[in-house]
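# 3D, please:
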Amino acid sequence: MKRAESELFIPHRSLGVVVGDVAPSIRSTFVGKRSTLSVLCPIDNFIIQYNGKKLRAIGMSDPLNDRVSAVASSSSSVFAAAGTQISVLPFCREITETLDLGVPIAQIMLVGTQLIAIDSNSGIHVIETTSENLQKSLHLEGNSESFEISAICHPSTYLNKIVLGSASGKLRILNIRTGKVIHEFQREFGAKITHLEQTTALDVLAVGLENGEVFLFNVKMDKILGAFRHDTKVTNIAFRDDGESTMVTADANGTIAIWDLEKQELLGKITGIHSNEINCLHFIPGEPIMFSSSLDNSIRLWIFDSADGMPRELIRLEGHSKPCASAKFVSQNEILTAGKDGSIRKYDVTSLTMRQKLGSVGPGKDMKSTVPSNTTTTAVVQNVAEIAFGWQREAAWNNVFCRQVNDTKITTWQTRNNTHGAFHLEHDRFKKKVDFIDASATALAVSSCGNFVFIGYSTGHIDQFNAQSGRHVHSYTSAPPKSSKKNSKNRKSKSSSFINSNGSLQNDAPAADSPITALSVDQLNKELMAVDKDGHIVFWSLATKKPVARMFKSGVQLGISAQCPVNSLVGVVSITETGKEGVVLVDTICHTVARAFETVGPKVNALTFSSDGKWLLVADNQSYIRVFDIVTSQLIDVLLFSKPCVSLSYNETGQYLATVHEGERAIYTWANKEMFAMDCVVRALPPNYVPEWDADDIGMIMIDSDDEDGDDTRSQLGKALREFKKVTIDENLISFSGLPSSRWANLPDLAMIKERNKPTEGVRKVKQAPFFLAAAATLDGFEFEMDEMEGKDQDQESHIAKRELLELESAFSKVLRSANTKQDLLAAFDILRAMNLSGIDFQIRSLNPKTLPIFFRMLLEVLKTKKNFELVQSYAVTALKTHRSIVWSTKNGDDVASPEDEELTEVLEEFYKYEKENWNELEDLFVENMAVVQWIKNALL
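The predicted model follows:
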């Protein structure tokens, strides 16, 4: 999905899509004598690699410049067609080569070392892959009107020849080396050829047609050997090669048919597994294991081990088969999603392999008894409109509640066991009265304690249910019935108070005269806020079940809402008479409007608060997500996508933002740059600011430019802030480097840490020696036999190596020796600062008596700039601790100190003097501030 650059959020990961619309490629790689099977699935503009044994994601390619339209692979390379280019990815990671054909590519196939590419105009491109660069060896211009290529196949033992299938039902044999058509069959199959596959027999191909027919066709004899039929278009064909004469075919409805070729009869069909077109069938060579993938976003492994020849499912990897409708974080890293296919799934933001299906929306366990046992029915797929979650009672009972579109029932789920709930939540009025046949649940909320669920309906009713038992507790009405205490004590249940002896409902007045659009419960579980469509906001006391406050504004309709997780604010969408929408923040404690945001787009699709309650995020129907700062009521960021966002969710720690977009099965997660980046821009933008796509380069994801002449406001703000952070506010202030503590805090004790982390057991000796080495058996294993001369030579060589090691000079030491000016010393410090912890420790230990004074001179010059204060202290302590024998050496008698010793002493004295002066100044400020703070603490106010 295309998106624009943002200063507050950066793409993190897309979840939920396991396979795209392009057929995967099965790749076998050999490491020695072992072969490894992997599945390459193109998704959008990248390729995900799965392990063929367990279908676990093991890698992801770099993004390509366009959407991947086809993929082919060999044991050494992966070839991907994206737009008009063909890219080479040897390890399915980095793109090493790219060849632009100038025409969009529809299909590619690898024949030996030659890559066959079919473009959108039915043109044929033959590309050699053995050279260092991709080279086009043949190009045949196509004519889609006379012969539109719809399928391609390379028959076994047919050297440099391919078979082409057309949309008119004709076949053609082409020589890819000379570019000549060898033979064109006069036979017409009567429908579009959708798939060609080589059978286990030579000269025989399987031809799949759009009308559902499958023919076994002998290319050499021009003869049909057998015919089979499906109900709809045939999309893929595969053959077992482990000794069994079995053919497997797939159609556009997701049906898999298994055929016995010897008897030419149908063994059986598999229906209801794949709900969409199957685009890939593949048998692992020599094994009864089949791989299948479908456009319903699922991959499956099958094994043929039953007596009837039918397969059984081994492994399933799937996501939402239809676009996702809603998403909500249920923990720091886990996110719960609901799709239009009726399934509820849970994903882990930090892992591609952690996924779980909780179930599908359908009849609950309490509804199964009403269905006769002799009937076979399927659950009605319903679209989930809203997810309400409560974590307080996750370990006890159902804690997730889903509201469906055009339905009064609320389904229940449990995230602890990842299962469907045992009951539905539905009031009896919708079963008893015919007037409520078109009613639906329009709002949903869970109490802060997790014990109660509140449901609002299109009829204006508000019901309260017990989350543990699913029983009705109370219905909020505008005119509550008057009943005596004696009658209330004799009631058998809360819900029975609304039913007469004759079965009719009584005292069931609605809480509002218009549909309820939003419900929310405060964090103290004291009040329920109900919002209706006509502009009324009513606050109900949960203790007395009576209204405590009302808010109303004429001429305004109220829509969806979102509750802040850390304060008493609730965001509500307001719609004026002219159709203009805005968002108002209602304070549930003071019962007033605290903020109002008007420039939120034509229509609000979703809104949410950040985890700390500082930001309000509003998604509109024009593919924008606006981020507002609540304290200042300013617009601080605008996110632009290629598709509108329909659901938003922030995780509890504020690290990730999850978005669901219209028509997309994937859930996109974005990292909060304010928590990870140092140059995150948080500044006010004009209220009408919106980013735009770059008209010159539509395919690029990033639209922000760093050109000085650019008019991009966001880019200018980012550059200004980065330049501002480089400026020192006052030269007398000491500043830190900004590096994490792991880059300098443990440097003085790094040697002790490495000594402590050494393995307790040494390296074990090999029990068997190579056959060409003489060895003597010992108690521990063996020892090599060597004479004394060899031992002496090795000892001498080790001493020479140690001496040469001591005389080695690192690159950093050379930079220090060549430093003559202050700028050279500061440049040397920048080199040392860029190294990791072990590298810095090595460079400091490599200092000799000649370079040690220069090293302290470098630290002194940096200290004078009053920057990188913590790095200077850490480096100085490490150098003094490591070279203390040189620093503390004294000359006795008539010995004269060397120039290096005199220089080192002079530098250390100056270093000590400068540090003492600065510390005395800081110490006076510390003492003064501590005295003022202590006086304030002890003062009687």
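# Please make it C-alpha for all contacts and neighbour counts, starting now.
Will do.
# is it true that N918 lies in a strand?
No - under DSSP: H, G, I helix; E, B strand; the rest coil, N918 sits outside any strand and is assigned helix.
# Look up how far V618 lies from it.
50 Å (Cα to Cα, to the nearest Å).
# Neighbour count for the two, which is higher?
V618 (28 against 13; other Cα atoms under 10 Å).
# check contacts around that one.
600, 604-608, 625-627 (Cα atoms under 8 Å, 6 or more residues apart in numbering).
# helix/strand/coil for it?
Assignment for V618 (three-state DSSP): strand.
# Assign I48 to helix, strand or coil.
Classified using three-state DSSP, I48 is strand.
# and if you look at E923?
Once three-state DSSP is applied, E923 turns out helix.
# Over to the one 4 residues further on?
Three states are possible here, and by three-state DSSP the one that applies to V927 is helix.
# for L871, same thing?
Three-state assignment for L871 (three-state DSSP): helix.
# Please apply the same query to the one 5 residues further on.
Assigned with three-state DSSP, A876 falls in the helix class.
# check contacts around it.
A876 makes contact with 856, 859 under the criterion Cα under 8 Å, 6+ apart.
# Now the second one, please; I'll put the structures next to each other:
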Amino acid sequence: MSGGGSSLFSGFRVLGLYSNHVPHALRYHQKHREFYLVTSVGKCFHTYNVNRLGIVAVSNSLPDDISCLAADRMLVFAAAGREISAFAKNKEVVMCYHGHKQEVHLLLPLGDQLISSDIGGDVIVWDFPGGEVYLRLQFDPASFNVSAMMHPSTYLNKVLLGSSQGALQLWNIKTSKLLFTFPGWSAGVTVLQQSPAVDVVGIGLASGRIIIHNIRLDKTLMSFTQDWGPISSLAFRTDGPPIMASGSPQGHIAFWDLERRQLVTQQRHAHSTTIAAATFLHGEPLLVTNGADNAIKVWIFDQEGGGARLLRSRQGHSAPPTTICHHGNDGKNILSAGQDGTLQSFSTVHERFNKNLGHGSVSKKKEQNNKKRKGSSSLYEELRLSAITTFSSATARQSDWDSVVACHRGRLAATTWNYQRCTMGVHHLQPPNTPRSAVATAVSITSCGNFAVIGSSCGRVDVYNLQSGLHRGCYGDKEKAHDGTVRGVATDALNQLTLTAGSDWLLKFWRFKSRKQEEQLKLNVAPASMLLHRDSGMLALALDDFTLLVVDIETRRVVRKFSGHHGNINDMTFSPDGRWLVTVAMDCTIRTWDLPSGCLVDCFLVAMAPVGVSLSPTGDFLATAHVGSLGVYLWTNKSLCGLVGLRPLPADYQPAGETLPGVTAEQSEQEVTSEEVDDEYKSAEQLGAELVTLSLLPESRWKSLLHLDLIKRRNKPIVPPAAPPAAPFYLPTVPGLTPRFTLPMTTEQEGQSKVLDWGVLAQRSEVGCALEESLQSGCFDRPIRLLKDCGPAVLSVEFTNLTSQGGGASSLLLAFIKMIEHMLASGRNFDLAHAYLGLFLKLNLHSLSEDPAAMDALVRLSSRLEAGWAELQTSFNQSLCLLTYTKSAVL
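Coordinates of the predicted model:
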């Protein structure tokens, strides 16, 4: 039976991904007056503002991993394989360029053109507004393999190309002519960088030399030599001091004074891997660097002697994490230990709350002294501890002393860490009289936060006091709790019971204080790991035969047994209520077991095998870590947001794959960093047929329509009106205060009536003409739009003129009623429809009663009004009832 993905969890986001080996791109936004940094993280790129290093945009994913990045004032260009994509607003692909036959490794925007180079020797110049090939240059990689590319400042349509053979060529891309060839310096060119001076270019070589060369005179001005291998990046300060920065593959940065032609200072271990790119912000003493160690750093030059210090950074694991666990009861922080040896805390709220507890060291004093003396890299590496294999944390006494205890690969002594100070602790917990080959394998901190229980490969289980770091005893008669390796240790919520599991197939129960064995449980297979849910007293054991056992520590019996994994079970986690057990294994599945029913209720596949899992204490997020991935992935628990129908899955269930979640931009950060006018979101005119939409006009435009006569009485002038000037001589008038025109003489052919109809003299208004047209077409948008622009007084005049006495016609009355019916049927302008209808009936009720067609239309309109209001009344009553119940509920 095949599955349809996870019914319990859905991908949300990934934490801890910031950069890789691809050099970053820096752009300046003139409208925001801010610098933005673009870094690659695989198949997509992230955009950060340099001021806060907050992520503002995440691009759409490309089919392959990004190999190079470039940016101009409007677009971001990313090359993935043989395809180049142009992104607008740092998100959407607006143009694709196809033409390369091999992987693209260099990009250079130049005006309205884009220059790209692949590893096969093709250099293509694109007109990127249209995506057309403007020029194609073919180089032989054996004689001139393009390794660097730049545009010399003030050199119109000129591009300088560097090769891995050492030679440089200056080309005019408009005329497709080779202007000059520089023979080079007997080493491959790795970096080309424009200096603040015109005609002067910085050239980084694979031999470690840096050449400052005048390309107009073909003269070398100065040269430097870096002892750390090839030059990986070059950058020049533009805010005053003539300083040049050079990066190395070892992660060091050297700063050179171009006036005195000497080394000013150096920043060792700026990154743990190669400096992918280093860029000075224009006119500011800030240097932005990124590397393959998954770190972005901003350095500021405010130290004496021209040195730099770290101003702000975003850093994740430089090697995949191996163990993760939520820290605290709020579920907002995730502790993660990686193969790089660091212990980090990632916040699910915002990246500014992330913490890096650093890398473990044999001796903190020796490490600090070595840094001050700027010792060798080999000694620096010898002082660092190996990667953390397992750890345990507690928040009960974290403000008083160290709250995290970790075991390291191949090391017997366990280390302590202080979460609040974000540093390694002062204690190394090592049991006495232990063989040198022994290794710490399991650790658990008691719920009170005072003690740590540590198991080792020689079978010892020792207890330490975290405040003093002193050894408080060990379990077993001969200082040995098991005959084999201790695979897991745990303590209950009241510090009454200690549980240990070993490779000797035994699960043992000990008294915590007396350290005496009470009982042991013989297992059929050796356990691989162990996890205790303290609130419920359920103990989960992962066995070497890929099965799971759940033991009740009160009755000390096996209550559940699960099988279904087809690989080593790497990690387990309980739900906060102890109802679910979530397990991850090397078979790339994440399975959720329901303990009350004893069934598998959810299972799904992921692309990379998960090695760590942790469900938050609040139950809202599931965190996973995977083989070969540097991030921590979050999955939302859909059962907290709505009803989820969980059913037992059959034994032959074939799980479906789920895509790993990606990074999302923070809602609090500004998202758009393009200088183009942003497209504002336009709300729909109507959300649903059962809902109504108001006009959003001011209340004075419609609320006072039924009170116009009262308003007129209040606004009646106090001073009597003056006599108007005489009418024109050609219009005969009747004497009196109020001007009245003399009726024209009628003839017998015109009839005997002497009452003049005003419709003969009156002109049809624009609203009346629009109503007549709408009655024929059935579209009443234009008259509604015209009425919205009218004030209350003008509306009164317009509605009066709809009758035959006011110059209108019977068809206009019918058209107006049809218009109101159309407004009510569409649900839009609900307030205006009722206000207009009320004023219309008040002014024209006598004329309407004499028109049979209008009366029939009014009867139909009345039934629609009653039905519509009944639906609204029901919704109002339900909402009011629910609100009243909520207010009166006693919590």
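# Could you report the distance from the spatially closest residue to V78 of structure 1 that is not a sequence neighbour to I108 of structure 1?
Spatially, and ignoring its direct neighbours in sequence, V78 of structure 1 is nearest to L89 (5.0 Å; Cα to Cα, 6 or more residues apart in numbering). Per Cα to Cα, L89 of structure 1 is found 15 Å from I108 of structure 1.
# Neighbour count: the two, which is higher?
Taking neighbours as other Cα under 10 Å, L89 of structure 1 and I108 compare with I108 leading, 24 against 19.
# Can you get me a residue count around the closest residue to the more buried one other than its chain neighbours?
Leaving aside its chain neighbours, I108 of structure 1 sits nearest to A117 (4.3 Å; criterion: Cα to Cα, 6+ apart). Residues contacting A117 of structure 1 under the criterion other Cα under 10 Å number 23.
# List the residues that contact A117 of structure 1.
Counted by Cα under 8 Å, 6+ apart, A117 of structure 1 has contacts 105-109, 124-127.
# Just the ones in helices from those residues, please.
With helices taken from DSSP state H, there is no overlap with the contacts of A117 of structure 1.
# a markdown table for the contacts of V618 of structure 1, including secondary structure?
Output for these, formatted as a markdown table (three-state DSSP):
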| residue | secondary structure |
| --- | --- |
| V600 | coil |
| V604 | strand |
| N605 | strand |
| A606 | strand |
| L607 | strand |
| T608 | strand |
| I625 | strand |
| R626 | strand |
| V627 | strand |
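# Please convert those to a markdown table, extending it with neighbour count and distance to F423 of structure 1.
Formatted as a markdown table, the contacts of V618 of structure 1 follow (neighbours: other Cα atoms under 10 Å; distance: Cα to Cα, whole Å):
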| residue | neighbour count | distance to F423 of structure 1 |
| --- | --- | --- |
| V600 | 24 | 39 |
| V604 | 24 | 33 |
| N605 | 20 | 30 |
| A606 | 23 | 29 |
| L607 | 26 | 30 |
| T608 | 23 | 29 |
| I625 | 27 | 37 |
| R626 | 23 | 39 |
| V627 | 23 | 39 |
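# Which of these sits closest to A250 of structure 1?
N605 (39.0 Å; Cα to Cα).
# And that closest one? What does it align with in structure 2?
Mapped onto structure 2 by TM-score structural alignment, N605 of structure 1 lines up with N570.
# Ok, T255 of structure 1 next?
Using TM-score structural alignment, T255 of structure 1 sits opposite H252 in structure 2.
# Grab the nearest non-local neighbour of that match.
Leaving aside its chain neighbours, H252 of structure 2 sits nearest to R268 (4.5 Å; criterion: Cα to Cα, 6+ apart).
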